[in-house]
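[1] Predicted model follows, preceded by the sequence.
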Amino acid sequence: MMLLSFSSRLAILIACAVVVAVRAETHTVTFTNKCGRGTPLLKQNGVTLSTGGAFTSNGPLKAAIAYLDVGCGANGENCLIIETSLVNPTTAGSGSSTDLSLIPPHAFSVTSGFGYFNGCDGAGADCTDGGCNTAFHQPGDTNVQVSCQADNANLAITFCD
């Protein structure tokens, strides 16, 4: 049996750490509020992750919602929400998905939009009124989902643009 020196073991450990660091999954959500009112919120399972500052998830960000709080309910009720899951794809079609929702109790509040960056640049959607065809109005409107199959894709959310 061959024994490795301390320096050889250290070099192997550092190489493994670099490989793990390079493969680490991260996603950032940013906000731009041009409305002059309200507070941008990013929530997951009822927990507020951001009140307008950039939020970085070290790993997948699943089942999060974002909205501009202009008198909305605790989970965006009475406001237009952006629903997102930012996930590195492990199989074809299993990556990130984001959409706008006006399914009651959600309702149009302010012009809202999103776009991916650092992967799938240019893919996104905007909703400028309560009748926009880019948002869910009922659960079957799955054609409005915008997917991204890139690793570590980020999301920019804008209000009143």
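    On my side now, so go ahead.
[2] From here on, just use CA atoms for contacts and neighbour counts.
    OK.
[3] And the helices in the chain?
    6-23 (DSSP state H).
[4] Please enumerate the strands of it.
    Applying DSSP state E to the chain gives strands spanning 26-33, 39-44, 47-50, 55-58, 61-69, 81-86, 96-101, 112-117, 124-127, 135-136, 146-148, 154-159.
[5] need those strands in CSV with mean neighbour count and distance to S7, can you?
    As requested, the strands of the chain are exported to CSV (neighbours: other Cα atoms under 10 Å; distance: least, Cα to Cα, whole Å):
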stretch, mean neighbour count, distance to S7
strand 26-33, 20, 31
strand 39-44, 20, 44
strand 47-50, 16, 42
strand 55-58, 15, 31
strand 61-69, 23, 38
strand 81-86, 24, 39
strand 96-101, 24, 41
strand 112-117, 22, 41
strand 124-127, 22, 49
strand 135-136, 22, 57
strand 146-148, 22, 42
strand 154-159, 22, 39
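[6] Format the ones you listed as JSON lines; extra columns: distance to L4.
    Listed next are the strands of the chain as JSON lines, based on distance: least, Cα to Cα, whole Å:
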{"stretch": "strand 26-33", "distance to L4": "34"}
{"stretch": "strand 39-44", "distance to L4": "47"}
{"stretch": "strand 47-50", "distance to L4": "46"}
{"stretch": "strand 55-58", "distance to L4": "34"}
{"stretch": "strand 61-69", "distance to L4": "40"}
{"stretch": "strand 81-86", "distance to L4": "41"}
{"stretch": "strand 96-101", "distance to L4": "43"}
{"stretch": "strand 112-117", "distance to L4": "44"}
{"stretch": "strand 124-127", "distance to L4": "52"}
{"stretch": "strand 135-136", "distance to L4": "60"}
{"stretch": "strand 146-148", "distance to L4": "44"}
{"stretch": "strand 154-159", "distance to L4": "42"}
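[7] next, the one to line up against it:
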Amino acid sequence: MSSFLKLIALVAAAFVVGAQAESHTVTFQNSCGKGVPTLKANGVTLSTGGAYTSNGPLEAAIAYLDVGCGANGEGCTTIETTLVNPTSPGSGSSTDISLIPPHAFSVTSGFGYYNGCDGAGADCTNANCPTAFKVPTDTHVQVACQVDNVDLVITFCD
């Protein structure tokens, strides 16, 4: 009977660990009628339009609508994101829009969190966009989310 109880405890522990596993989904909404939504991290293409789910943190990812951009979104508006469950106050997810050269305004772009921090996000509709990084010190434009397993929708031409 004790080995049976050990098995039940092991299965229960595995279920709890599995239920608490970190995951984040990035989805795209492209209303431009052109271009390819692209999501990359560390130079690797993770998605070209379909939803992407990370099994764990998604760190230092960039997204852009490829309308003739460079390999890492050069010449285009980029969305930069790190989606990670917070381990201490202020250590969770952060997303922003970047127009720091060599990036430049290409199409109306935006993002919003969902499944946590709903309503938090930003949009950029022109090259003078006040919600975008234009120089590396524009840190006030970052939008944080301190919720576990938050997801992100990235929009183009909305």
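    Structure received. Everything quoted here is computed from the prediction, not taken from an experiment.
[8] Tally up the residues packed near S8 of structure 1, please.
    11 (other Cα atoms under 10 Å).
[9] Distance of it relative to I14 of structure 1?
    10 Å (Cα to Cα, to the nearest Å).
[10] ditto for G113 of structure 1
    42 Å.
[11] ditto for D126 of structure 1
    For D126 of structure 1, the distance to I14 of structure 1 - Cα to Cα - is 45 Å.
[12] Equivalent analysis for N78 of structure 1, please.
    Taking Cα to Cα, one finds N78 of structure 1 at 51 Å from I14 of structure 1.
[13] Between the two, which has more neighbouring residues?
    N78 (20 against 12).
[14] Give me the aligned partner of A104 of structure 2 over in structure 1.
    Aligned by TM-score structural alignment, A104 of structure 2 pairs with A107 of structure 1.
[15] contacting residues for that match?
    Going by Cα atoms under 8 Å, 6 or more residues apart in numbering, A107 of structure 1 touches 77-80, 130.
[16] Count the neighbours of Q20 of structure 2 for me.
    Neighbours of Q20 of structure 2 (other Cα under 10 Å): 11.
[17] What does it correspond to in structure 1?
    Under the alignment by TM-score structural alignment, Q20 of structure 2 pairs with R23 in structure 1.
[18] and if you look at P130 of structure 2?
    P130 of structure 2 maps onto N133 in structure 1, by TM-score structural alignment.
[19] Run through the residues that contact its match.
    Per Cα under 8 Å, 6+ apart, neighbours of N133 of structure 1: 127, 144.
[20] just D121 of structure 1 next, same as before
    D121 of structure 1 sits in contact with G115, where contact means Cα under 8 Å, 6+ apart.
[21] what's the spacing between it and G53 of structure 1?
    21 Å.
[22] What of V22 of structure 1?
    In terms of Cα to Cα, V22 of structure 1 sits 25 Å off from G53 of structure 1.
[23] neighbour-wise, which of these two wins?
    A side-by-side neighbour count of V22 of structure 1 and G53, using other Cα under 10 Å, places G53 first with 14 against 9.
[24] what's the matching residue for that one over in structure 2?
    Counting by TM-score structural alignment, the partner of G53 of structure 1 is G50.
[25] got the contact list for that match?
    27-28.
[26] again, but for G122 of structure 1
    Taking Cα under 8 Å, 6+ apart, one finds 115-116 in contact with G122 of structure 1.
[27] Need the counterpart of it in structure 2.
    Checking TM-score structural alignment: G122 of structure 1 goes with G119.
[28] S5 of structure 1 too?
    Using TM-score structural alignment, S5 of structure 1 sits opposite S2 in structure 2.
[29] what's the burial count for that match?
    For S2 of structure 2, using other Cα under 10 Å, the count is 7.
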